[in-house]
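Q: okay, sequence plus prediction incoming.
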Amino acid sequence: MSLNFFKKYKIPLLFAIASIALYINFGYGLERSDFIKLILICTYLFYLSYYFIEKVKLNFWLLASLGIVSRLAFIAAIPNLSQDFYRFLWDGRLLLQGVSPYLFTPSSATALGVTMEQSQQLIEGMGALNASHFSNYPPINQLFFAIAALFAGKSILGSVVVLRVLIILADVGILYFGKKLLEKWNLPIKNIFWYFLNPFIIIELTGNLHFEGVMLFFFVWALYLLFKGKWLWAAILIGISVSVKLLPLLFLPLFLTYFINDKTQKVLEIFGVSIKRLAGFYSVIGFTVVLVFLPFLSSEFIQNFSSTIALWFQNFEFNASVYYIIRWIGFQVVGWNIIGTTGKILPVFVLLFVLAIAFFRKNKTPQELMIGMLFAVSIYFLLSTTVHPWYIATPLFLSVFTKYKFPIVWSFVVMLSYYAYGKDGFDENLWLVTLEYAGVIGFAVWEIFLSPKQKPVSF
């Protein structure tokens, strides 16, 4: 039987070995400034993923095993595309000492005499900009950082391994619940592998220790329970998801028409029950978030946390699309960068768009709700001033449950943004940014408005 297996899957197995070898080379032999090598490896890995998922159509367990082994290839690698993990380790070790990471910047903490293992190495690793700001990672995220400090608080590599294991387990959880939802809706099971086997996800989350996957694990678990009618537990898990990353707050208005649908409106008494259930759903989410934040609550925390979040909208700019056009117009009209003003206005447009989806678009079935979320988060990132590559994990995950594939394209072309980190320092190439978004927006427009095959299922 094993001999027949190897004969049947000889070529896919050779390609799988090549894929693992590329991940190892990426994790242990790549510098971020080597853009050509980065893009070539990513391109080949994306082709191999397409080959495994669409061409060979391997069975679920073979694809799942390949995804897990690909992640394990990074197990002892220090992240090479992002230095954020140094801040994760700092926050976790600070929290383990009983010191709130929201009240001290790394720079001020060291000035006040706070000490920890490898403190100077962590501060140098995270960079002066990161070290000068307060933490903006919510408490559940901080809990994972503290777990790394608890088990490997004297070793940077050991802490990295602990965080990586947690992120891998979260991705396995996403695979589990994602498969169940696809089965429930009679959608192709292979769709989940456009998340689980996607090189972008493996590199950015497992490889570079970003916690979007952990947030998405709690969120997909919540959706699974919600669609089974267990809205109370779903609300608790959404609150936990928000407490890993704040992004799921964007989706809350979209649950309005899911809870209050046409059938309930026909009977006033049932309609009232739906209103109460919706209010309870939002209340439980809010209570969970407040409960998680409660140990840290103070006037200083609110001031520091809110001001740090505001920086992402009003000070930082990277890999933006619509904002860069507005910025260029601003330079032509007033002669300077208008990010301070634009960063306050664009979130208002995002909110209005999300509310429009909530009130004027059907979100009454689970699949309609997923598509509404996909549109909402896509517009949010298109109007953002800062779009780091790992942000695209959320639209990519949501696309698994729809017929829209533009986030898959986005997960590939977003890697072009790494050109900015050259050997001579940070320098964005706006032609590459234009190429990235022209590809994503062009493909999305074709899918949504022009392709006859993209009429959503059961709508």
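A: Sure, I can see it.

Q: only C-alpha atoms for contact and neighbour calcs from this point on.
A: OK.

Q: where exactly do the helices run in the stretch 151-300 of the chain?
A: 156-184, 193-196, 199-201, 212-227, 231-242, 256-259, 262-265, 268-293, 299-314 (DSSP state H, counting those that start in this stretch).

Q: list the buried ones in the fourth one?
A: If you call a residue buried by 16 or more other C-alpha atoms under 10 Å, then helix 212-227 has these buried ones: 212-226.

Q: pretty sure Arg32 sits in a helix.
A: No - Arg32 sits outside any helix when classified using DSSP: H, G, I helix; E, B strand; the rest coil, being coil.

Q: what is the neighbour count of Phe287?
A: Using other C-alpha atoms under 10 Å, the number of residues around Phe287 comes to 15.

Q: pasting the second one now:
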Amino acid sequence: MLQLSKYQKITVGLTIICAVLYGVFAYTIERTNLLAVISIWIALFFLSYKIIQINNNNWKTLAIIGLLFRVIFIVAVPNLSQDFYRFIWDGRMLFEGFNPYLSLPEVWIAQGNAPIAQAQELYIGMGQLNGSHYTNYPPISQLCYFIAAIFAHKSILGSAIVLRTLIILADIGTFFFGKKLLEALSLPKKQIFWYILNPFIIIELTGNLHFEAVMVFFIIWSLYLLHKGYWYWAAIALALSVSVKLIPLLFLPLFFQKFIRNEHKGFDIKTGLPRLIGFYSIVITTVLITFAPFLSEAFFANFKRTITLWFQTFEFNASIFFIIRWIGYQIVGWNVIETAGKILPLVTITILLALTFLRKNISTVQLISAMVIGICCYYFLSTTVHPWYIAVPLSLCVFTMYRFPIAWSLVVILSYTAYLDPNFKENLWMVGLEYLVVFSMFTIEIFRRKAQPLFT
């Protein structure tokens, strides 16, 4: 009879407790029950940490546990986000031969002639706010929604299962290439489990069907290919990540030194510049190819309108912007989001350029470190920071010395206190506590660690 060691028994016990907690979270908890949400969230973080700690050198066990936790959600309807209803709507519009970028769900509902099954249920599920705006999800995301429509164009739960399966497959890919990249960088393989076993990732991505998981997969794959010298394939993978969510476009300037500078020879313009131009050209061309089937004058107008609204109208879980907004009320007496929404992106661009030219980003670790800093600065200056956005810096930080995104993935749950108010009003004390933790760790790790200064 197989005898389990002490640590194996502890692992089994902790895994069972986590599985029960994930099951409770997936099938019984509502986001308005914040005490239960936060309690289970914190418990899962602590238990996951202990599982990783006990199985420090047993990555196969940790991988199986990570897959098990995701499978628990397989037939669950997301309970913290309603975005997936819009995903299903877009996919079914494509399935029926309609361009999802050219029409509004609310118009179809008002006219009573929506060409898809369960249109009314999907519209109610996504909410009036979502249904009154044009979709802004790029083509690879739309492809995933389309796949869900192929297999389940008459079942909301069936569509959710297909979408969740795609996300789980993406996480498996992230694990595979993330582990290989850690090995190539001579870093501990266990660090990938700060992503794979992170309760935030399991609940927000697998559970709530956010496709940051697919974007992260392509980013990690791209970085692995680049590190191995296959820069042309890396460009295609990076472009595919952009076509899942546009956010990786912010990383493009940071690749400059990776191609132009050499650790031993300094600047290598003769060889590096053509490769850099080729890299950027492949990225842009691939992105355009993915968008090509949808392009039209109306597409550009609608897409621009939605992106503008995102920067100049919506606001949630912001940090620096909320301070600017408060100052604006004191000085001019109204919300300055429209003005701030135009200026803050320019500040972000300035920071990215500073990271590009004033910081040493030659090695892969240095490059990824700059990506972590750059994306976090963008979020710090954003008017809207939904919890699942943190998946990007979290996935990248496992290849660096930075750990503040892990802390952020824990305290970001405080943003859900907004759902305690029937009118969805944020508790700024809770938001302030969230960012107090994040900025404290950010400051310590960025400015006090001599091993990797901010600028060199």
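A: Received the coordinates, thanks. Values in this document were obtained by computation on a predicted structure and should not be read as measured data.

Q: TM-score for the pair, please.
A: Aligned and superposed, the two chains score 0.97 in TM-score terms (TM-score structural alignment, normalised by the length of the second structure); 453 aligned residues with a C-alpha RMSD of 1.6 Å.

Q: most tightly surrounded among the helices of the stretch 151-300 of the first structure?
A: helix 199-201 (a mean of 27; mean count of other C-alpha atoms under 10 Å).

Q: tell me what it is packed against?
A: For helix 199-201 of the first structure, the packing partners by 3 or more C-alpha pairs under 8 Å, 6 or more residues apart in numbering; DSSP states H and E come out as helix 35-50.

Q: helices or strands up against the next helix or strand after the helix it packs on?
A: Sequence order places helix 60-72 as the next helix or strand after helix 35-50 of the first structure, per DSSP states H and E. Using 3+ C-alpha pairs under 8 Å, 6+ apart, the elements in contact with helix 60-72 of the first structure are helix 10-29, helix 193-196.

Q: average offset of helix 60-72 of the first structure relative to the second structure?
A: Comparison of helix 60-72 of the first structure with the second structure after fitting gives an average deviation of 0.5 Å (mean C-alpha distance after the TM-score superposition for the first structure).

Q: buried residues, that helix. List them.
A: By 16+ other C-alpha under 10 Å, the buried positions in helix 60-72 of the first structure come out as 63-64, 66-68, 70-72.

Q: now swap in stretch 104-113 of the second structure and tell me
A: Neighbour-count burial for stretch 104-113 of the second structure [16+ other C-alpha under 10 Å]: 105-106, 108.

Q: so what touches it?
A: Applying C-alpha atoms under 8 Å, 6 or more residues apart in numbering, the contact partners of stretch 104-113 of the second structure are 114, 119-120, 123, 128, 131-134.

Q: now distance to Gly442 of the first structure too, for the helices and strands packed on helix 60-72 of the first structure, in a markdown table please.
A: Below are those laid out as a markdown table (distance: least, C-alpha to C-alpha, whole Å):
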| stretch | distance to Gly442 of the first structure |
| --- | --- |
| helix 10-29 | 30 |
| helix 193-196 | 20 |
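
Q: need the helices of the stretch 151-300 of the first structure in a markdown table with distance to Pro407 of the first structure, can you?
A: Shown next, in a markdown table, are the helices of the stretch 151-300 of the first structure (distance: least, C-alpha to C-alpha, whole Å):
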| stretch | distance to Pro407 of the first structure |
| --- | --- |
| helix 156-184 | 17 |
| helix 193-196 | 10 |
| helix 199-201 | 11 |
| helix 212-227 | 15 |
| helix 231-242 | 21 |
| helix 256-259 | 24 |
| helix 262-265 | 31 |
| helix 268-293 | 28 |
| helix 299-314 | 22 |
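
Q: now for these, which one comes closest to Glu368 of the first structure?
A: Proximity to Glu368 of the first structure (C-alpha to C-alpha) singles out helix 256-259 among the helices of the stretch 151-300 of the first structure, at 8.9 Å.

Q: and Val24 of the second structure, how many residues sit next to it?
A: Val24 of the second structure has 14 nearby residues by other C-alpha under 10 Å.

Q: enumerate every residue touching Ile324 of the second structure.
A: Residues counted as contacts of Ile324 of the second structure (C-alpha under 8 Å, 6+ apart) are 336, 340.

Q: what does it align to in the first structure?
A: Aligning on TM-score structural alignment places Ile324 of the second structure opposite Ile326 in the first structure.

Q: how far out from the middle of the chain is whichever strand or helix holds its match?
A: Assigned by DSSP H and E, Ile326 of the first structure belongs to helix 322-333. Its chain's C-alpha centre and that of helix 322-333 of the first structure lie 27 Å apart, by C-alpha atoms, centre = their mean, to the nearest Å.

Q: ok, now stretch 333-340 of the second structure?
A: For stretch 333-340 of the second structure, the distance to the chain centre is 27 Å (C-alpha atoms, centre = their mean).

Q: where does Thr402 of the first structure land in three-state SS?
A: Here Thr402 of the first structure is recorded as coil under three-state DSSP.

Q: er, Val75 of the second structure I mean
A: Val75 of the second structure ends up coil, using three-state DSSP.

Q: state the number of residues packed around it.
A: Using other C-alpha under 10 Å, Val75 of the second structure has 16 other residues around it.

Q: Gly97 of the second structure now?
A: There are 10 residues near Gly97 of the second structure, going by other C-alpha under 10 Å.

Q: and what of Pro188 of the first structure?
A: 12.

Q: understood, closing this out.
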